[in-house]
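Trainee: Kindly generate the corresponding structure for this input.
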Amino acid sequence: MTIKEMQDALNARLLFGEEFLDQDVQFIFSADMMSDVLAFCGKCSVLLTGLCNPQVVRTAEMLDIVCIIFVRGKMPDENILSLARNKKIVLLTTEHFMFTACGILYEHGLRGGA
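Mentor: Alright, predicted model coming up:
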């Protein structure tokens, strides 16, 4: 599934990374605690989270995550957007709750990366 297909499935708004939407992803991980992401993320390339701070982007960078999806309509501030631009990490936001977003992506064939 491409990031663009995930964006469409979640009715998500693109915040950054239009040029990267054709990247193919197979595994996702969802968490609000970045310590859990660091400990359990494994081979994921997309992170779903309700946490909206710079540590999310820094964690994604360390794990080579290519896309962060903020759930519950969370909107990152300019500092987070700037970090993501510099690291070339796609940012999306969706109004779905995390459980629903994970379910939608699971129905479309994505699996957990742990």
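Trainee: C-alpha only now, for contacts and for neighbours.
Mentor: Fine.
Trainee: any idea how far residue 2 is from residue 39?
Mentor: Separation of residue 2 from residue 39 (CA to CA, to the nearest Å): 25 Å.
Trainee: Show me which of the two is the more surrounded one.
Mentor: residue 2 (14 against 9; other CA atoms under 10 Å).
Trainee: Let me see the contact set for the residue nearest to the more buried one when sequence neighbours are not counted.
Mentor: In space, and not counting its chain neighbours, residue 2 is closest to residue 24: 4.2 Å by CA to CA, 6 or more residues apart in numbering. Residue 24 is in contact with 1, 2, 3, counting by CA atoms under 8 Å, 6 or more residues apart in numbering.
Trainee: Give me the subset of the residues you listed that lies in helices.
Mentor: Under the assignment DSSP state H, the contacts of residue 24 contribute residue 3 to helices.
Trainee: Please give the structure of this sequence too, so both can be compared:
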Amino acid sequence: MKISEVIQILSAEVIWGDEKLCEREVQNACGSDLMSDVLAYVKDQSLLLTGLVNPQVIRTAEMMDFLCIAFVRGKRPDDAMIQLASEYNIVLISTEERMFSACGKLYAAGLDGSGL
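Mentor: Predicted coordinates for the structure are as follows:
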């Protein structure tokens, strides 16, 4: 699924990432506020959904080759996080959806958590 499709499904706002980056494909998704759980999730080309807003989220996403981070519950990263994401070319989006409903909508649209 393209990141642009994720944006549409979640009625999300792009915080950082251009049109070209938003056309990249994510193969699966992981929803977690615990970065230790995310580190145990060893899939690349993925989408991370989280309500946690701190620089460790960006660093974890970079280590795990995530292409996009979706902040749920309307959370927004600060300027330092946005700068860090831009250095790693990680698309940042924000949605008003709660974690459960965001994951459910993406799953219903065909994105799954294979490999968990």
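Trainee: Superposing both, give me the TM-score.
Mentor: In this superposition the chains share a TM-score of 0.96, using TM-score structural alignment, normalised by the length of structure 1; 113 aligned residues with a CA RMSD of 0.9 Å.
Trainee: Show me which positions of stretch 93-106 of structure 2 end up buried.
Mentor: 93, 94, 95, 97, 98, 99, 102, 103, 106 (16 or more other CA atoms under 10 Å).
Trainee: Sitting in helices, which of those do you find?
Mentor: Per DSSP H, those map to helices at 99, 102, 103, 106.
Trainee: so who does residue 61 of structure 1 touch?
Mentor: 87, 89.
Trainee: Just to be sure, it is in a helix?
Mentor: Yes - applying DSSP: H, G, I helix; E, B strand; the rest coil, one finds residue 61 of structure 1 inside a helix.
Trainee: Show the contacting residues for the most centrally placed residue in structure 1.
Mentor: Closest to where the C-alpha atoms of structure 1 average out (CA atoms, centre = their mean) is residue 68, at 2.2 Å. Residue 68 of structure 1 makes contacts with 46, 47, 48, 49, 57, 60, 89, 90, 91, 92, as judged by CA under 8 Å, 6+ apart.
Trainee: Equivalent analysis for residue 93 of structure 2, please.
Mentor: 7, 12, 13, 14, 15, 16, 68, 69, 70, 71.
Trainee: cool, now which of the residues you listed survive the switch to structure 1?
Mentor: Here is what carries over to structure 1 from those, by both residues aligned by TM-score structural alignment, their matches' CA atoms under 8 Å: 7, 12, 13, 14, 15, 16, 68, 69, 70, 71.
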